[in-house]
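**Q** Turn this into a structure:
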Amino acid sequence: MTTPGAVTASEAGEPLECWCCAGTYQEPDLVRLGRHPEVGVCLACAHFLHQQARGREDRRHPSPASRLRDGLRGGRRLVIQRHWHQNRVIGRPLRWLGRRLP
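**A** Sure thing, here's the model as predicted:
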């Protein structure tokens, strides 16, 4: 419980820590959990968590669309394993495509 007039870390402008990657971020760069506002996750980790949740939903409810998304996730894993996304020639288009696919 806070006392009236107390200044929290976010109000003071101090960087806060992501609960997932332990990086330091300012308050606008964190996503808070509804029932647990003490938990802050950075935007990159929030996107990663969303992708993981989507994959689990697809495994629980198979459909043609979920199979297509599984194929895309498999392709993304292959690109990252082989470091093709860092290639000077094809890396930039692959990163562009990766941001736009589910």
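
**Q** contacts and neighbour counts: CA atoms only from here.
**A** Fine.

**Q** Quick check, residue 21 in contact with residue 46.
**A** No - Residue 21 lies out of contact with residue 46 (C-alpha atoms under 8 Å); the separation is 10.6 Å.

**Q** more crowded one of these two?
**A** residue 46 (16 against 11; other C-alpha atoms under 10 Å).

**Q** Before we compare anything, build this one as well:
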Amino acid sequence: MPTLEPVVAPCWCCAGEFAEVDLVRLGARPEAAICLDCARFVKRRAVARRDEHRRTPFGAVRGGVQRVRDRVISNGWHERGPLGAFLRRLDRFLP
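**A** Prediction:
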């Protein structure tokens, strides 16, 4: 009985190995794929870049959240036990 190994491919961004179901293919460049975590990161960067060109109240809020996120990461708070777990979970719900 043959065993079916899941097809794995590298993430173009972080070089991690992921199953096809956990990758996002990039439209006209199907050979390029990024994992779901990197896709979320790239989306945040794209929205931040768009906010630089169009000043809006929502953009100001997103900028404030990003400054707090940068401070948390620079201080290493996201790696500290229960506090870190809470901050990482909270980050999933922030813009």
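
**Q** Got a TM-score for the two of them?
**A** The TM-score (TM-score structural alignment, normalised by the length of structure 2) is 0.85; 92 aligned residues with a C-alpha RMSD of 1.8 Å.

**Q** The longest strand that structure 2 contains packs against which elements?
**A** Longest strand in structure 2 by number of residues, with DSSP state E as the criterion: strand 29-35. On a contact count with 3 or more C-alpha pairs under 8 Å, 6 or more residues apart in numbering; DSSP states H and E, strand 29-35 of structure 2 meets strand 23-26.

**Q** Number of residues surrounding the alignment partner in structure 2 of residue 77 of structure 1?
**A** By TM-score structural alignment, residue 77 of structure 1 lines up with residue 70 in structure 2. By the criterion of other C-alpha under 10 Å, residue 70 of structure 2 has 12 neighbours.

**Q** same check, this time on residue 64 of structure 1
**A** Neighbours of residue 64 of structure 1 using other C-alpha under 10 Å come to 9.

**Q** Give the aligned equivalent of it in structure 2.
**A** Using TM-score structural alignment, residue 64 of structure 1 pairs with residue 57 in structure 2.

**Q** now its match: how far from residue 63 of structure 2?
**A** Using C-alpha to C-alpha, to the nearest Å, we find residue 57 of structure 2 at a distance of 10 Å from residue 63 of structure 2.

**Q** swap in residue 48 of structure 2?
**A** 7 Å.

**Q** How about residue 51 of structure 2?
**A** For residue 51 of structure 2 relative to residue 63 of structure 2 (C-alpha to C-alpha), the value is 8 Å.

**Q** For the match of residue 64 of structure 1, give me its contacts.
**A** For residue 57 of structure 2, the contact set (C-alpha atoms under 8 Å, 6 or more residues apart in numbering) is empty.

**Q** now it: how far from residue 4 of structure 2?
**A** 51 Å.

**Q** Centre of the chain to stretch 62-78 of structure 2, how far?
**A** Counting by C-alpha atoms, centre = their mean, to the nearest Å, stretch 62-78 of structure 2 is centred 14 Å from the centre of its parent chain.
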